[in-house]
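> pasting the structure only:
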């Protein structure tokens, strides 16, 4: 069985760059969708937005096997959230400034940190795996 992220380390450099850019775009889309959903369907939308955020970050970690796999979607997510939270000169903004928005911002950042600091789990059949013993 291959290591998680072996497709990125064995791929030529343009393939790895494209993979990480794809994860950044995924993070941007998840951040945009989460910003809209958490406001529209509070409190269920907030939970759904945070679960989607965690899925993107953890999925990047599992797909690449590296911390950069978490950083790429987290960077896209934070760009989307910051762009949508910045108000226009007319005073219009997507975020209303309530508790839900603060929980979404801080919760998403906390999920990114948690996923980036997770240890790699042993693979079945590999060294330390259950099937190999």
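That came in fine, so what should we check first? Not measured: the values here are computed from a predicted model.

> From here on, just use CA atoms for contacts and neighbour counts.
OK.

> what residues are up against the residue nearest to the spatial centre of the chain?
Among the residues of the chain, the one closest to the centroid is residue 57, at 2.8 Å (Cα atoms, centre = their mean). Residue 57 sits next to 27, 69-71, 73-74, 111-112, 115 when contact means Cα atoms under 8 Å, 6 or more residues apart in numbering.

> Work out for me the element it sits within.
Using DSSP states H and E, the element containing residue 57 is helix 44-64.

> Now do whatever helix or strand comes next after that helix: everything it contacts.
Counting by DSSP H and E, the next helix or strand C-terminal to helix 44-64 is helix 68-85. The contact list for helix 68-85, computed with Cα under 8 Å, 6+ apart, reads 20-21, 23-32, 35, 56-58, 60-63, 93-95, 105, 112, 115-116.

> putting a second one here so we can go through both:
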């Protein structure tokens, strides 16, 4: 009956909310780790941080099958990166303001937009690729 286009039941709302909240937390963790790595091992650290960010955003899209699967980790990523880039009253800040930091900030934003606007390929066997199907 999988070839007839019958849709399977969606996962419970609590499971979807938990998945999206988990993606927000994971986005904050990847943003924090990327902020540290991109400055420590420039330029390979920058590449590693952007690859991790792209993997998170694309993985969220594939796991949930919705654009919200990209927006949730992107929100956590942006929040952590902005908090880490804001200086403290003493003048301390994680970002020094060089080219690597700018590429990381804008590159991550571009990756989020690219993943959110990707077309979702149909899954073999008629599954939509959504969480729980």
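Received the coordinates, thanks. Treat the numbers as computed from the prediction; the structure is a model and nothing was measured.

> TM-score of the superposition?
Here the TM-score for the pair of chains, by TM-score structural alignment, normalised by the length of structure 1, is 0.87; 122 aligned residues with a Cα RMSD of 1.8 Å.

> Just the buried residues of the contacts of helix 68-85 of structure 1.
20, 23-32, 35, 56-58, 60-63, 94-95, 105, 112, 115-116 (16 or more other Cα atoms under 10 Å).

> In helices only, show me those.
Judged by DSSP state H, the subset of those located in helices is 20, 23-32, 35, 56-58, 60-63, 105, 112, 115-116.

> For residue 125 of structure 1, grab the count of nearby residues.
For residue 125 of structure 1, the number of neighbouring residues by other Cα atoms under 10 Å comes to 12.

> actually residue 89 of structure 2, not the one I wrote
Residues near residue 89 of structure 2, counting by other Cα under 10 Å: 7.

> Name the SS class of it, please.
With DSSP: H, G, I helix; E, B strand; the rest coil as the basis, the three-state label of residue 89 of structure 2 is coil.

> Could you report the distance from it to residue 79 of structure 2?
Using Cα to Cα, to the nearest Å, residue 89 of structure 2 is found at 19 Å from residue 79 of structure 2.

> Quick one: average offset of stretch 22-38 of structure 1 versus structure 2, please.
The superposed stretch 22-38 of structure 1 is, by mean Cα distance after the TM-score superposition for structure 1, a mean 0.2 Å from where its aligned residues fall in structure 2.

> Distance from that stretch to the middle of the chain?
8 Å (Cα atoms, centre = their mean, to the nearest Å).

> for stretch 34-43 of structure 2, same thing?
Distance, centroid of stretch 34-43 of structure 2 to centroid of chain: 18 Å (Cα atoms, centre = their mean).

> Buried residues, it. List them.
So for stretch 34-43 of structure 2, counting by 16+ other Cα under 10 Å, buried means 34-39.

> Likewise for stretch 81-100 of structure 1?
Under 16+ other Cα under 10 Å, the buried positions of stretch 81-100 of structure 1 are 81, 84-85, 94-95, 100.

> Sounds good, over and out.
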